[in-house]
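Peer 1: Fold the following and give me the result.
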Amino acid sequence: MNEHYDQQFASFYMRDLELSEPHKGIMDYFRLQDELRTSVLNKDLSEALEHLKQLQSILLNRASGDYVNALQRFYLSQMVLIADEMKQMGISPMKIFCFSSACIDMIYSWTEKEDLIKGGEWFIQTLIRHIEERFHPTYEHPLIRQAVKVVNQRLEDVVEVESIARELSVSPSHLAKVFRQEAGMTLKQFCHSRKVAEAKYYLHYSFVPISDISERFSFCNQSYFTKVFKEQTGMTPLQYRRQMQERRMTGA
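Peer 2: This is a model prediction of the structure:
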């Protein structure tokens, strides 16, 4: 059985060597891929789209008409790399898995060249938007970065300064002081901002009852969730959901 797989792999490998040899752009592939990932993580959309365009061109030139497989496999490889970066940011494994699974379903739904090109642009824009919404601003102080990572891992739990400080082996007072100095807000305020950012996604794209969203993110009750949400956004969760529904209906 192993001999069969070895032979099959070798045939694919030799085929790709032969196909790639005439295309000098392949030599730039990994450099551009690294630059694309860096641009995405730096939230530089225009630069990321330019790198994407160059990579798409290299792959389409090499594809010899099989552009569907070429671009689908490329987007899947980028998803793997970005998922690893998300892990480093402290996103929970479950959310990384579901985010990756949804992206994979989207990628396999693109079967026409136009969809594959435009879908790739959407893919990059979506990655940057998720990073922008969930991880902006980023902090240089190592203790704050560690605290932020813990918060991101526990968004659906009750997050207290004491428990985070215990995990990071510092005193609660020291953590609270440094966090406020570096972030310009209390750790509790930051926790609320992250929970609200995640709750907005549910309000926008799902019909999950607001009471269930409140419970999912471990607010003590729906009234408190509404209070915190309004402090963060200037509107109640229901008002936000209706606004997003109106935008979808009007295409705004």
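Peer 1: Could you use CA atoms for every contact and neighbour count after this?
Peer 2: Fine.
Peer 1: For the residue nearest to Ser39 when sequence neighbours are not counted, the count of nearby residues, please.
Peer 2: Residue nearest to Ser39 in three dimensions, not counting chain neighbours: Ala48, with 5.0 Å by C-alpha to C-alpha, 6 or more residues apart in numbering. Ala48: 24 surrounding residues under other C-alpha atoms under 10 Å.
Peer 1: got it, and Pro209?
Peer 2: Neighbour count of Pro209, defined by other C-alpha under 10 Å: 12.
Peer 1: same check, this time on Leu36
Peer 2: By other C-alpha under 10 Å, 24 other residues sit near Leu36.
Peer 1: and it, what is it in contact with?
Peer 2: 47-49, 51-52 (C-alpha atoms under 8 Å, 6 or more residues apart in numbering).
Peer 1: one more, for comparison:
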Amino acid sequence: MKKNEVLFWVQTVSISLDVSVSYISEKSKFIKIYSENPFYSLLFSKDHDDILNRYLNLVQEKIIYYANTPIKTCYLNICLNKESEEYLVIGPYLNESINESQINELQSNLDIDETILIELKKYYSTMPIVRMDRLWALCNLFLEKYFDIRGPFSVVGIKEEQIMSNKYKLDESLDKNVSIKMIEERYQMENELMDAVSKGDFPSAFMAHEKIMSNLGSYHSFNDSINSGIKGITILNVILRKAAEAGGVHPLYLNDLSSKYSMLSLSKNMDNKISVKMIKDYCSLVKYHSLEGANPLIKRAVSYINLNLDSDLTVTNIANHLCITPNYLSRLFRKENGISVIVYINQKRIDESIRLMKKTDMQIQTIAEKVGINDLSYFSKLFKRQVGKSPTQYRRDLGK
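Peer 2: Below is the predicted model of the structure:
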């Protein structure tokens, strides 16, 4: 996984959950993140830097480490590469809002004076509240791609006394409100959704979505996050984008659809069925633009065609771009797709012209030129052969 992909994930999660996410390539920078916390001295009872150095010596790759600090702020730490000292740090954040009685309890347990207590209350008011299960699921999706292995990945809670004794173990009570079993079931259902989307199978994807909602409908945090709201739409957009990418869709198409829903998530009048619409659109993207399983040369040929529909596309210039002979390209393309290169080009051009008719008010002549056909008569002939009606009739039926 490339560094820019890691940074894209970091930025996406940071924006969608409104939580600090940092990619670090040095131990000293890891320690700096904690040391910059205004209540650093309250997080550890002993030498701060020594504890963090011991902690970094203990952590292993492919494990999600969870820390719930004495002041109830939380962090997730992930070691991506121990040798090159690459880590992800997510936090600080809260699992739940802090009430007055909890603050009074903290004051008593930590012997906090009134001045610090006032500042601590202000600090809590700025903290994002992020549920463990949502963060855990997003981290699992990321780690699967980063390490190219199937999850789920273990969640390990390390306490200060475990660090000092150089021992750690799985903390079975990471979040008293959400059991590990529920998290695993949720993650499995999300995988079913992603698998269906990666195959362009909308009926199965829809059923997987309904299964999630019926099983976890009473679990308000998930229901709210995946079905509505800016954060929820952003998170679902990322999940579906990754699923479509796994299905072999070119980044150009992914970016167009992802950008569309990123902008839509900012709208104040979002349709409450937007999640189903998103799933359907991403399934369609995979169905019509997936290159999964294709010969590498054919993948490159198809990508070149799809990105240059408005150009003078011939078998010869495509073959030259791929550094192969036109005859070899023609034979291989027909073997892989069952149709000739030219037939495929014409189909894609008509598909694109239909999209432009639906989305714009451009004149038919202009649309024909946009898809690389300057002869309007020839364009109309191709259009009618593929669609069954002329471009003019098709547009009339659209009500435009």
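Peer 1: ok so, going back, which one in the second structure is aligned with the residue nearest to Ser39 of the first structure?
Peer 2: The equivalent of Ala48 of the first structure in the second structure is Ala205 (alignment by TM-score structural alignment).
Peer 1: check contacts around that match.
Peer 2: 192-197, 279.
Peer 1: try it again with 7 Å
Peer 2: For Ala205 of the second structure, the contacting residues are 193, 196-197, by C-alpha atoms under 7 Å, 6 or more residues apart in numbering.
Peer 1: Take those residues and write them to a markdown table, including distance to Lys260 of the second structure and secondary structure.
Peer 2: Shown next, in a markdown table, are these (distance: C-alpha to C-alpha, whole Å; DSSP: H, G, I helix; E, B strand; the rest coil):
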| residue | distance to Lys260 of the second structure | secondary structure |
| --- | --- | --- |
| Leu193 | 21 | helix |
| Ala196 | 22 | helix |
| Val197 | 18 | helix |
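Peer 1: Which of those residues are conserved in the first structure?
Peer 2: On the basis of both residues aligned by TM-score structural alignment, their matches' C-alpha atoms under 7 Å, what survives of the contacts of Ala205 of the second structure in the first structure is 193, 196-197.
Peer 1: The second structure: matching residues for stretch 187-202 of the first structure?
Peer 2: Stretch 187-202 of the first structure maps onto residues 341-356 of the second structure, going by TM-score structural alignment.
Peer 1: How about residues contacting the matching stretch?
Peer 2: Under C-alpha under 7 Å, 6+ apart, the answer for stretch 341-356 of the second structure is 305, 309, 315, 330, 333, 367-368, 371, 383.
Peer 1: just stretch 203-221 of the first structure next, same as before
Peer 2: For stretch 203-221 of the first structure, contacts defined as C-alpha under 7 Å, 6+ apart pick out 155-158, 195, 199, 202, 222, 225, 241, 244.
Peer 1: Try it again at 8 Å.
Peer 2: By C-alpha under 8 Å, 6+ apart, stretch 203-221 of the first structure touches 155-158, 195, 199, 202, 222, 225, 237-238, 240-241, 244-245.
Peer 1: do stretch 70-79 of the first structure as well
Peer 2: 56, 59-60, 63, 100, 103-104, 107-108, 110, 116, 120.
Peer 1: so where do the strands sit in the stretch 51-200 of the second structure?
Peer 2: For the stretch 51-200 of the second structure, applying DSSP state E, counting those that start in this stretch gives strands covering 64-68, 74-81, 86-93, 155-157.
Peer 1: on that earlier part again, any idea how far the residue nearest to Ser39 of the first structure lies from Phe99 of the first structure?
Peer 2: Going from Ala48 of the first structure to Phe99 of the first structure by C-alpha to C-alpha, to the nearest Å gives 20 Å.
Peer 1: Kindly report the same for Glu231 of the first structure.
Peer 2: 28 Å.
Peer 1: And Ala183 of the first structure, by the same measure?
Peer 2: Here the criterion is C-alpha to C-alpha. By it, Ala183 of the first structure lies 28 Å from Phe99 of the first structure.
Peer 1: Looking at the two, which has the bigger crowd around it?
Peer 2: Ala183 (16 against 13).
Peer 1: My guess is that one contacts His141. True?
Peer 2: No. Using C-alpha atoms under 8 Å, Ala183 of the first structure makes no contact with His141, being 9.5 Å away.
Peer 1: right, and Lys299 of the second structure touches Ile305 too?
Peer 2: No. Under the criterion of C-alpha under 8 Å, Lys299 of the second structure makes no contact with Ile305, lying 9.9 Å away.
Peer 1: Identify the residues contacting the spatially most central residue of the second structure.
Peer 2: Centroid-nearest residue in the second structure: Val238, 2.5 Å away (criterion: C-alpha atoms, centre = their mean). By C-alpha under 8 Å, 6+ apart, the contact set of Val238 of the second structure is 12, 258.
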